[in-house]
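Visitor: Fold the following and give me the result.
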Amino acid sequence: MPTTPQEAVDYVRKNKIEWIDLQFTDLPGRLQHVTIPAADFTEEEIKNGFGKLDGSSIKGFTTIYESDMVLFPVLESLVSLPWSPSVARVLTKVYWGGGKGRFERDPRYVAETAESVLSSEGYTSYYGPELEFFLFDRVDIDVKTPQQGTGYKITAREAPWNGNGGYIIRYKEGYYPAPPVDQLMDVRLDIVQTLTKHFGFVIEASHHEVATAGQGEIDFRFSTLVETADKLQTLKYVIRNVAAKYGLVPTFMPKPLYGDNGTGMHTHFSLWNKNGKNMMYDPSDEYAELSQTGRYIIGGILHHARSLSAIVSPTVNSYRRLIPGFEAPVYVAWSKGNRSAVIRVPSYYKGMEKAKRIEYRAPDPSTNPYLAFSAIAAAALDGIKKKIDPGNPVDTNIYHLTPEKRKELGIKELPRSLDEALDELESDNEFLKPIFNSSILETYIDLKRDESRTIQMYPHPIEIYYYLDV
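Guide: Predicted structure coming up:
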């Protein structure tokens, strides 16, 4: 990958690129882009940035009277697109126009700040998100005026209601079935081959997930904070474009189907010092080879879990996933292997320092990864600095505990709605302040309040079924 303006220009010339797609991420987490002629992608323009962005038209960015913004390419991300070889995409950093410096509400800037804060404390963090998603054959959305109502219909070849050729996947029985029951293996392989051959990914696994109707998962090799967030945005981008080639509709919506598992993004996290030591590993710990620092990290995340929810589970739909019975976390607790807890300590191997990490199970794919990974880092640092004790691990199915027993064990619940999570974020955000500036926090909360308020005004189709005759 290019690292200097000269190498970038040479890459464009060598690969006969005609167009450069400048990409960036808005505050909610959606990838945005503007395309320029390759002839304008010169060394001088790369150094000066590309004044091509009207920030007032981007969610969470800026107002109409201060809208001129400049995009600076992240040259290491420059790559020609396999589905459109005359086009090269490049991720960018967002700056204010007029030489006023970095735009403080650029999500990537927050992630860069997080890495800088971690480095100043002597740490490097690593992230390994497990991205789940659905591949539907068709989604028909009927959106009329609010007064006329809304509706949708999902068509999926594997689903019991649309089974193709007799092969179906029953509800909650989609984990690892071999083809031809798994009818989307070839599509997932096309996705991972595109990622490895063209985008430099190292893929660790690709498989069908628990739900019917085309739920899958792709896991790539862990990396540092900003790089992992960049890769996650790239992964979503590639999934969407490869799926489009097959006429499929991908979605990263946390809960598109009733009665089956939702879509999560379990995120593995570890913290290392400058000497290359895993700060979370202690071979003398009998429970999970977890160090005291590792326990403080867990303590910090658990202590702030309810406010973190507003960032890592950031949509109204997220809270339809976070319910008992579908392998999604509901309770604020930790354990070694217990998937009903919001944090577990994977223990596949013994005596392996590089493998020691935690798995934070609350995030879902609707999150902005730059913000999510930064918030996790902030909570972990707060746990270390304040030596927050996570309490005892809970090695039982928390779903089966009585409310009285959960209270006795001090097990709290995650928020049950986006509004509740935003309430928590408004009252518990000091731990984020070293990384998140007040401007981005205020704007983010305002955006999400408006999103929640708007959705609450629409009657849900199932409400007609339940309440039409009241």
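
Visitor: CA atoms for contacts and neighbours, from now on please.
Guide: OK.

Visitor: Run a quick neighbour tally on the residue nearest to Arg108 when sequence neighbours are not counted.
Guide: Of all residues not flanking Arg108 in the chain, Tyr370 sits nearest, at 5.7 Å (C-alpha to C-alpha, 6 or more residues apart in numbering). Neighbourhood size, Tyr370 [other C-alpha atoms under 10 Å]: 27.

Visitor: one more, for comparison:
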Amino acid sequence: MPDTSSQQAHHADDVFKRISNQNIRSIDLQFTDVAGMVKTVTIDADHLADALTEGVWFDGSAVEGFARIAESDMYLMPDLSTFAVIPWEGHHPEIGRTARILCDVYTPNGQPFAGDPRGALRRAMEQAAEMGLSYVVAPELEFYLFSAPPEQGELEQDDHASYFDASDGVARVIRKRITDALREMGIVVESSHHEVGSGQHELDFAPMDALRMADAILTARMAVRTIARQEGRFATFMPKPLSDAPGSGMHVHQWMRDLESDENRFADAREDYGLSRDGQAFLAGQLTHAREICAVLTPLVNSYRRLMSGLEAPIYVTWAQLNRGALLRVPRLSDDNRLGTRIESRCPDPSCNPYLAFTVLLHAGLRGIRDTLALPPAAEEELYEVSNRRRHLTTLPTSLQEALDEFEGSDVAREALGLHLFERFLEAKRLEWRDYLLVVSPWELERYLTIY
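Guide: Just a heads-up that it's a prediction; the model follows:
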């Protein structure tokens, strides 16, 4: 929910003091398009006061999936609770420092813009609040580091280490700089480590409410790419950049907290797996609607290379406690775990728009609670070896086209995003799929050129 005027006033006092004390000369006002790409309007710090009262106007028709020419005028309203100095830009006395503020998008009549991804997540959080719930998440953000940008030739991984191996050299410096920078911006990375793939790394975030976490994911992706470039490396959140190496995911750990008591509404020691009735229904909702929301969680043509390869990426629409091949897990916890029972979604990847991803995950779960959906039995066997015909297991979509077909027919996705975002997302992704179909791939040339 937007800050009240008193909250904004409190934030404003602190912000203007910091601007003065830290020689901040420029403010990057940021928002995202439907695909999750960060858009920036930079203003002089002296103009921030006017921006807080009048907004900053821009042409929405120039932004992917935002508005058509006839409805293009809109403006940004800064959310001062997101103010942070950008650490990786450093301090140049002659030009000052730069801060960033994330913004909500409004139409000329003063209404929240229906096509603003951040607004969609706000609305979803408000629906949860009406049920007395707060949606809290903790993602695991994976990425690859390469020694040079792709235009300089074949991709070369930055190292040949593996899971939890000690990083050394440049990779260690990059990860340390990233976590330090994010800490300065109020974002806590509980741990970071090397992943399974050579040159692959992971950042594990401390839990936050979903809106603040989506803000944090945007910031983290910028930090990773920029700091890697400053250290002479190239970072990518592409889900499957290498055919013969694991893909990058963004597993999302989820909790529902009671708004009044702050208790974990997923936890009930009397139930199997320690998962409450609400937690079971929430999980059942995400299972039931998994295929419909997959296009939002894994939104690229390349995303389905990761899913279909296995390698701890989910293929089947199942849940489990121990099996890491399941789409959703209820991890086993020690008795003294401070956060308690949680539900882990293993479908999302780091290319998603986090605002939209958390929105559809939340709506699917809340639908399960409202409809009191029953949870099917867990699937603890080795899913990558089980016969699909024997078990009749439902699979996730195997291509972006299949995922978009499911998305298009989904009332949950339509309700979650609202008609404007729903149509713009579908339109943009259908175009992406059509563009892909026109390209002759290296695999086709190698397979067919000389034998036909």
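
Visitor: if I pick the residue nearest to Arg108 of structure 1, what's in contact with it?
Guide: Pro107, Arg108, Val110, Ala111, Leu225, Val226, Ala229 (C-alpha atoms under 8 Å, 6 or more residues apart in numbering).

Visitor: any chance you could map the helices in structure 2?
Guide: 5-21, 48-54, 117-130, 169-184, 210-230, 277-288, 290-297, 303-308, 354-370, 388-391, 400-408, 411-437, 442-448 (DSSP state H).

Visitor: what residues does the first one touch?
Guide: Judged by C-alpha under 8 Å, 6+ apart, the contacts made with helix 5-21 of structure 2 from elsewhere in the structure are Ile24, Arg25, Ala45, Asp79, Leu80, Ser81, Phe83.

Visitor: quick one: stretch 104-114 of structure 1 aligns where in structure 2?
Guide: Counting by TM-score structural alignment, stretch 104-114 of structure 1 lines up with residues 114-124 of structure 2.

Visitor: Could you give the separation of the matching stretch from the chain centroid?
Guide: 14 Å (C-alpha atoms, centre = their mean, to the nearest Å).

Visitor: Not counting it itself, show me its contacts.
Guide: Residues contacting stretch 114-124 of structure 2 (C-alpha under 8 Å, 6+ apart): 1, 31-34, 65-67, 104-105, 112-113, 210-211, 355-356, 358-359, 362-363, 416-418, 420-421.

Visitor: same check, this time on stretch 445-458 of structure 1
Guide: Contacts for stretch 445-458 of structure 1 (C-alpha under 8 Å, 6+ apart): Gly60, Pro146, Gly149, Pro314, Thr315, Val316, Leu418, Asp419, Leu422, Glu426.

Visitor: can you tell me which strand in structure 2 is longest?
Guide: strand 133-146 (DSSP state E).

Visitor: what's the average distance of that one to structure 1?
Guide: Comparison of strand 133-146 of structure 2 with structure 1 after fitting gives an average deviation of 0.7 Å (mean C-alpha distance after the TM-score superposition for structure 1).

Visitor: looking at structure 1, where would I find the counterpart of that strand?
Guide: Using TM-score structural alignment, strand 133-146 of structure 2 pairs with 123-136 in structure 1.

Visitor: what distance separates the matching stretch from the middle of the whole chain?
Guide: 6 Å.

Visitor: Most neighbours among the contacts of stretch 445-458 of structure 1, which one?
Guide: The most crowded member of these, judged by other C-alpha under 10 Å, is Pro314 (27 neighbours).
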